[in-house]
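[1] Could you look at this predicted model? Sequence included:
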Amino acid sequence: MADMNAAALDPIAEAAIDWLVRLNSGCVGADEQLAFARWLQADPRHEAVWREMAGVLEQPVAAIRQAEARQPGQQRAAHLVLGAPARRKALRSSAAGLLLLGLGGYVLHRQQPLEALLADMHTATGERRRAVLADGSVLLLDARSAVNIDFGAQVRLLNLRQGQILVEAAAAPGRPLIVRTEHGEARALGTRFVVRRGEAGSELAVLDHSVQLTAANGSRHNFAAGRAARYDAQGIVPLADSAAALAAWSQGLLDVRDRPMGEVIAALRSYQRGYLRISPQAAALRVFGVFPLDDPDATLASLAETQPIVIRRFAGLLTRIEHRNEIS
């Protein structure tokens, strides 16, 4: 579980979506209004991204003008958002449809990863899927996963495009079963194993028998049952995590043993249809426990009982996790 981060939005776009949901939730206080105005002024890129995502909305204007009443100089942020009345009218007519389309696409993407739709097999947010393949092998896909299947006369290839899979390989002498990611290949040696594809590297967890792992740089190593490893363009690194813990998702569980909370939240994103954000300070907290993946709200509630965090929800779309020290 060394690298649980899924593909992330650009940090500025991520922050803009956060502000968009919060400012339209009806739960924004004076401090947050002022914080938004300061964020908008902090970097010209903030203005550009915000204008693209939310420049046609009227609600942020009132928020910034209220901030101006408390601290002079914030009115400039309102001009950055909307500009002159004529410009506002033009933005409404030309960009409203694009904004709605973009937000609609984002909501759809949270339910079903758009880049995975063309894969031979894929799963949506919160969905696990089991399938028996043509050779009798059994394949289990985790939520928000995608795989292409290419079974030929010489080799049985599973190209993992996103997420993670558990494979129970059927015997087929002379036709090895291989799971491939951009970081390398895992070749089944009569086995049951898990492969997870991350952005910076992939992970292998061997549950039965053994797997021959070949990294993208050509390094090779055999791993027996119970072992786990991470591999990428630089090579192969054995992991201290148990294979059973890394495969717990197949039972609907998240098994974490002294891992950063940021990894826990990253895993929950595959099961939460809303938008989950966690602050860096909260993400650094260490977590130990077994949590239900199919009930993210219960997992978050459990974390809130045992960790110094505050969980805030906005309009049913955004859940924000922060360290208590960050809350004034």
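    Cool, the structure landed. This one's a predicted model, so the numbers in the text were calculated from it and none came from an experiment.
[2] From now on I want contacts and neighbour counts done on CA atoms only, so please keep to that.
    Fine.
[3] So which residues of this structure form helices?
    11-23, 30-42, 44-54, 59-70, 75-82, 85-111, 243-246, 261-268, 280-283, 296-306 (DSSP state H).
[4] who's in contact with the second one?
    Which is helix 30-42. Contacts to helix 30-42, defined as CA atoms under 8 Å, 6 or more residues apart in numbering, come from residues 19, 23, 46-47, 50, 63-64, 66-67, 74, 77-78.
[5] and of these, the nearest to S270?
    W19 (22.1 Å; CA to CA).
[6] how near is the closest one to H46?
    11 Å (CA to CA, to the nearest Å).
[7] ok, back up a step: need the helices of the chain in JSON lines with distance to V211, can you?
    As requested, these are exported to JSON lines (distance: least, CA to CA, whole Å):
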{"stretch": "helix 11-23", "distance to V211": "37"}
{"stretch": "helix 30-42", "distance to V211": "49"}
{"stretch": "helix 44-54", "distance to V211": "46"}
{"stretch": "helix 59-70", "distance to V211": "55"}
{"stretch": "helix 75-82", "distance to V211": "55"}
{"stretch": "helix 85-111", "distance to V211": "33"}
{"stretch": "helix 243-246", "distance to V211": "12"}
{"stretch": "helix 261-268", "distance to V211": "25"}
{"stretch": "helix 280-283", "distance to V211": "33"}
{"stretch": "helix 296-306", "distance to V211": "32"}
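[8] Could you point out which of these sits nearest H209?
    Closest to H209 of those, according to CA to CA: helix 243-246, at 12.2 Å.
[9] Need the contact partners of the closest one.
    Under CA under 8 Å, 6+ apart, the answer for helix 243-246 is 1, 194, 205-207, 225-228, 254-256.
[10] Okay, one more to line up with it:
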Amino acid sequence: MSRGAGAVLEDSVAEEAVLWMVRLQSGEVASAERHAFEVWLATDPRHAAAFSRIQKGLGAAQSSPWRGRSSAPILQAINAPSGRRTFLRNALAFGGLALSISVLGRTAGVSWPSVDELETGTAERRTWQLADGSHVQLNARSRVATAFVDNQRRLQLYQGELVLDVAKDSHTPFTLRTAQGVISSTGGRLMVRQNADATRLSTLEGSLQLTPGKGPSITIEPQRSVLFNDRVVVEQQAMRKGETAWLSGWLEVRNQPLGEVVDTLRTYRRGIVRLDNSLASLSVSGLYPLDNSDQTLEMLEQQLPIRVNRFGPYWISIERA
């Protein structure tokens, strides 16, 4: 059913919009959070509409009650009893922002939701247990943010690759966001890699729901590997053997372009690894040690018509032999 312009905003959308506005205007926001906001804004048209409504309300009030203030007092209200939360949402829907924030600022009593950023460095793999009992393992040079608030389980993948073991909870789906869409699971195991313009998803155990940012939701069955952009699933196939080899420190590939192999090696090696563009499409198959990139480069040099030139410890140039 469609809603008029003055309708009350949806619960979760209104609350998320307020959280972002308060954080952005508090002066406390870090660059990673600003990037997360931009991703959130682009993920769903309702997000942009809700945020725009808040901005218009602040414009009508001629000033922001949040600017330069700590985000904690206002954000406390988002977790407050349902009566105050309903008041907040209704006020947002009709533009009464200054009044609602003034009242809520005096009555709030709950702290800012817990948001943790987890990341790995070059050649580092690491596992964390999350607040709900789920486990996430990050590949090298990966970064995520987690948030557990209001009976919601959320994770945002900014860069890199992860394996997520989702603690079973049929009432509270775990949502994982990437730059291209949202993945939802009530229990299972999945692997996700953020590429430059697409996301690779593999369902190791259990089925899940995938919703591209501008496309319909679809069910992905177990043991499937899909590549999707913000509109559609570009490809879907059975999982390839060796996709999870990185968990044990190995890179296992079959007919994979050399360019992709080198991209992986870059996350395990400090410095610059330059590849001649004419070599990027060379097909590579084999099992290579991630934790010994020098050995991997030697193996590739023996296997392919390439020459690996070393200029000190931090500069590698791969050229045609």
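    That came through fine. Since the structure is predicted, the reported quantities are computational estimates derived from the model, not experimental observations.
[11] quick revisit: between the contacts of helix 30-42 of the first structure, which is nearest A247 of the first structure?
    Closest to A247 of the first structure, out of all of the contacts of helix 30-42 of the first structure and judged by CA to CA, is W19, at 35.7 Å.
[12] Could you find the counterpart of the closest one in the second structure?
    Here W19 of the first structure stays unmatched in the second structure, going by TM-score structural alignment.
[13] May I have the residues that are in contact with A143 of the first structure?
    Contacts of A143 of the first structure by CA under 8 Å, 6+ apart are 123-129, 163, 270-271.
[14] Give the closest residue to the counterpart of it in the second structure in space, chain neighbours not counted.
    Alignment note (TM-score structural alignment): A143 of the first structure maps to A140 of the second structure. Leaving out its chain neighbours, the residue that sits closest to A140 of the second structure by CA to CA, 6 or more residues apart in numbering is E124, at 4.8 Å.
[15] Hmm, that neighbour is touching Y268, no?
    Yes. With contacts counted by CA atoms under 8 Å, E124 of the second structure reaches Y268, the gap being 7.5 Å.
[16] Those two: who's more crowded?
    More neighbours surround Y268 than the other of E124 of the second structure and Y268, with 21 against 16 (other CA atoms under 10 Å).
[17] The more buried one and P289 touch, don't they?
    No. Using CA under 8 Å, Y268 of the second structure makes no contact with P289, being 10.2 Å away.
[18] Name all residues that sit in contact with those two at the same time.
    Between them, Y268 of the second structure and P289 share no contacting residue, judged by CA under 8 Å, 6+ apart.
[19] Neighbours of P85 of the first structure, how many?
    9.
[20] Need the counterpart of A225 of the first structure in the second structure.
    Using TM-score structural alignment, A225 of the first structure sits opposite P222 in the second structure.
[21] picking that back up, name the residue in W19 and H46 of the first structure with the higher neighbour count.
    Using other CA under 10 Å as the criterion, W19 of the first structure and H46 rank with W19 on top: 21 against 18.
[22] Could you measure from the more buried one over to R277 of the first structure?
    12 Å.
[23] same question, R220 of the first structure
    37 Å.
[24] These two: which is more packed in?
    Remark: of R220 of the first structure and R277, R277 carries more neighbours, 20 against 16, as counted by other CA under 10 Å.
[25] Which residue in the second structure aligns with that one?
    In the second structure, R277 of the first structure lands on R274 (TM-score structural alignment).
[26] Please name the nearest non-neighbouring residue to its match.
    S317 (4.7 Å).
[27] residue contacts, the aligned partner of G163 of the first structure in the second structure?
    Aligning on TM-score structural alignment places G163 of the first structure opposite G160 in the second structure. Contact partners of G160 of the second structure, counting by CA under 8 Å, 6+ apart, are 138-143, 193-195.
[28] What of V237 of the first structure?
    Contacts of V237 of the first structure (CA under 8 Å, 6+ apart): 229-231.
[29] corresponding residue for it in the second structure?
    Under TM-score structural alignment, V237 of the first structure pairs with V234 in the second structure.
[30] and that match, how far is that from G206 of the second structure?
    From V234 of the second structure to G206 of the second structure the distance is 21 Å (CA to CA).
[31] now swap in P173 of the second structure and tell me
    Distance of P173 of the second structure to G206 of the second structure, computed by CA to CA: 13 Å.
[32] Overlap of the contact sets of these two?
    G187.
[33] what's the burial count for the residue mapped onto S202 of the second structure from the first structure?
    Aligned by TM-score structural alignment, S202 of the second structure pairs with A205 of the first structure. By other CA under 10 Å, 30 other residues sit near A205 of the first structure.
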